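> Everything below, folded, please.
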Amino acid sequence: MSYKLNGASIDYTKIKTIQIADFPNRAAYVWGPMAPTFNNQLKDQFASHTKLQQVKRNGDLKIEGEITAYTQRNKSVSAEGYAAQTELAMTVNVRFTNNKDHHQDFERQFTATQSYETTQSLAAVQQQLVQQMIDDLVDQIFNATVANW
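A predicted model of the protein is given here:
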């Protein structure tokens, strides 16, 4: 194993390529920029934090999945009985295949949440909060797939 300060633990003598499929948005509620932003950031994370070459097919590692949920719910109630905070949640289903060691294969869901005050409109905070959730999800997926401590 070779360990790097960025958290990746990849044996580059065995693992040289990664295939990252675009994740379609299959959530009931859809915000247009979410899927392209997520897909680009996931690919960028692996490009900037590993030496793996990204390929279209037959990768040593393969990541695929879909965005399965994008929801909002009341998180807290004010003394007057009204919603004080709303929580946004984004969930992605990930299928990871390690073609060099199938014991590391998994299918798992990852979720990230962010809250905002109900005095703000979703439209006003959505871009920032979705970006924060994508940052969190990309880190979770990166750590689960190539940071095997």
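
> From here on, just use CA atoms for contacts and neighbour counts.
Will do.

> can I assume Glu87 sits in a strand?
Yes: according to DSSP: H, G, I helix; E, B strand; the rest coil, Glu87 belongs to a strand.

> That one touches Val77, doesn't it?
No: if you go by Cα atoms under 8 Å, Glu87 and Val77 don't touch, sitting 12.0 Å apart.

> who has more neighbours, these two?
Legend: neighbour count by other Cα atoms under 10 Å for Glu87 and Val77, higher for Glu87 (17 against 13).

> who are the neighbours in contact with that one?
Contacts here follow Cα atoms under 8 Å, 6 or more residues apart in numbering; on that basis Glu87 touches 72-75, 113-116.

> hmm, which of these are the buried ones?
Buried residues within the contacts of Glu87, counting neighbours by 16 or more other Cα atoms under 10 Å: 72, 113-116.

> Which member of those residues is positioned nearest Gln132?
Gln114 (7.6 Å; Cα to Cα).

> Just the buried positions in the longest helix along the chain, please.
In the chain, with assignment by DSSP state H, the single longest helix is helix 122-146. For helix 122-146, the neighbour count (16+ other Cα under 10 Å) marks 126, 129-131, 133-138, 141-142, 144-146 as buried.

> I have a second one here; can you model it like the first so I can compare?
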Amino acid sequence: MRSKAVVLLCLFFLSGCGPYSFSPGGKLSSDLKTITINNFVMNAAGGPANLSTTFTETLKEYFQRNTRLQMKPGGDGDLVLEGAITGYDVTPQAPTASDKAGLNRLTIAVTVRFTNNRDETGNFEQTFSFFKDFPQTQTLNQVEGQLVQPILDQIVLDIFGKTAGDW
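Sure thing, here's the model as predicted:
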């Protein structure tokens, strides 16, 4: 009898969650069918030569995996994402007693223009950035391969959350 009450109580609470979705792409209108993701350009000094290509492809792949939208080249999709990598900076962090940085921080910034060709109220231009720290005893060349992709992945998640996520 007690287990029936628990089940009924759970069903009661879950029934109030009908219109909400925790799946990716939760706030995309059903009339949206296509997305154009233009190649992001490199407007920052430094960084790997293929950084803008890597970022663009990571963004495209994420949207393809996590939405029902079809990629449409040419800039005339229902949704359009474009922009530039505007920052690639290494800064010292965590000073030590010997006036040397204990850590260095790699920060990547991407400025994104989002256009919803069906509903202009969601359009925006915003800079997204993320960082990873690395020990002062290592050079950027030694750790760059380990740091760049996780930073780009987080920026892609942030962009997705702002444009198509349900949060």
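
> Report the TM-score for the pair.
Laid over one another, the chains give 0.93 as their TM-score (TM-score structural alignment, normalised by the length of the first structure), with 148 aligned residues with a Cα RMSD of 1.5 Å.

> rewinding a little: return the subset of the buried ones among the contacts of Glu87 of the first structure lying in strands.
Mapping those onto strands (DSSP state E) picks out 72, 113-116.

> where exactly do the strands run in the second structure?
Ranges of strands in the second structure, per DSSP E, are 34-37, 41-42, 70-71, 79-95, 101-116, 124-135.

> any chance of those in a markdown table, plus distance to Phe12 of the second structure?
Converted to a markdown table, the strands of the second structure look like this (distance: least, Cα to Cα, whole Å):
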| stretch | distance to Phe12 of the second structure |
| --- | --- |
| strand 34-37 | 37 |
| strand 41-42 | 50 |
| strand 70-71 | 37 |
| strand 79-95 | 37 |
| strand 101-116 | 37 |
| strand 124-135 | 39 |
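
> Relative to Gln127 of the first structure, how far out is the counterpart of Gln93 of the second structure in the first structure?
Per TM-score structural alignment, the equivalent position to Gln93 of the second structure in the first structure is Lys75. Distance, Lys75 of the first structure to Gln127 of the first structure, by Cα to Cα, to the nearest Å: 19 Å.

> Highest mean neighbour count out of the strands of the second structure?
Ranked by mean neighbour count, those are led by strand 34-37 with a mean of 22 (mean count of other Cα atoms under 10 Å).

> Could I get the contacting residues of the aligned partner of Asp133 of the second structure in the first structure?
Residue pairing (TM-score structural alignment): Asp133 of the second structure is matched to Ser115 of the first structure. Residues near Ser115 of the first structure by Cα under 8 Å, 6+ apart: 75, 85-88, 129.

> before we move on, what about Asn99 of the first structure?
Going by Cα under 8 Å, 6+ apart, Asn99 of the first structure touches 59-62.

> Can you tell me the closest non-neighbouring residue to the aligned partner of Gln140 of the first structure in the second structure?
Aligned counterpart of Gln140 of the first structure in the second structure: Asp158 (TM-score structural alignment). Excluding the flanking residues, the one nearest Asp158 of the second structure by Cα to Cα, 6 or more residues apart in numbering is Phe128, at 7.3 Å.

> Ok, Val41 of the second structure next?
Using Cα to Cα, 6+ apart, the closest residue to Val41 of the second structure is Ala84 (4.6 Å).

> ok, now Ile108 of the second structure?
Once flanking residues are discounted, Ile108 of the second structure sits nearest to Tyr88: 4.6 Å by Cα to Cα, 6+ apart.

> Please report how far that neighbour lies from Arg113 of the second structure.
Separation of Tyr88 of the second structure from Arg113 of the second structure (Cα to Cα) stands at 19 Å.

> same check, this time on Leu81 of the second structure
Taking Cα to Cα as the measure, Leu81 of the second structure falls 6 Å from Arg113 of the second structure.

> go on, Asn39 of the second structure?
Where Arg113 of the second structure is concerned, Asn39 of the second structure sits at a distance of 12 Å (Cα to Cα).

> Please identify every residue contacting each of the two.
Taking Cα under 8 Å, 6+ apart as the criterion, Asn39 of the second structure and Arg113 both touch 82-83.

> Tell me, how many residues neighbour Leu8 of the second structure?
Neighbours of Leu8 of the second structure under the rule other Cα under 10 Å: 12.

> err, Ser2 of the first structure, not the other one
9.

> which residues sit in contact with it?
Ser2 of the first structure sits next to 9-12 when contact means Cα under 8 Å, 6+ apart.
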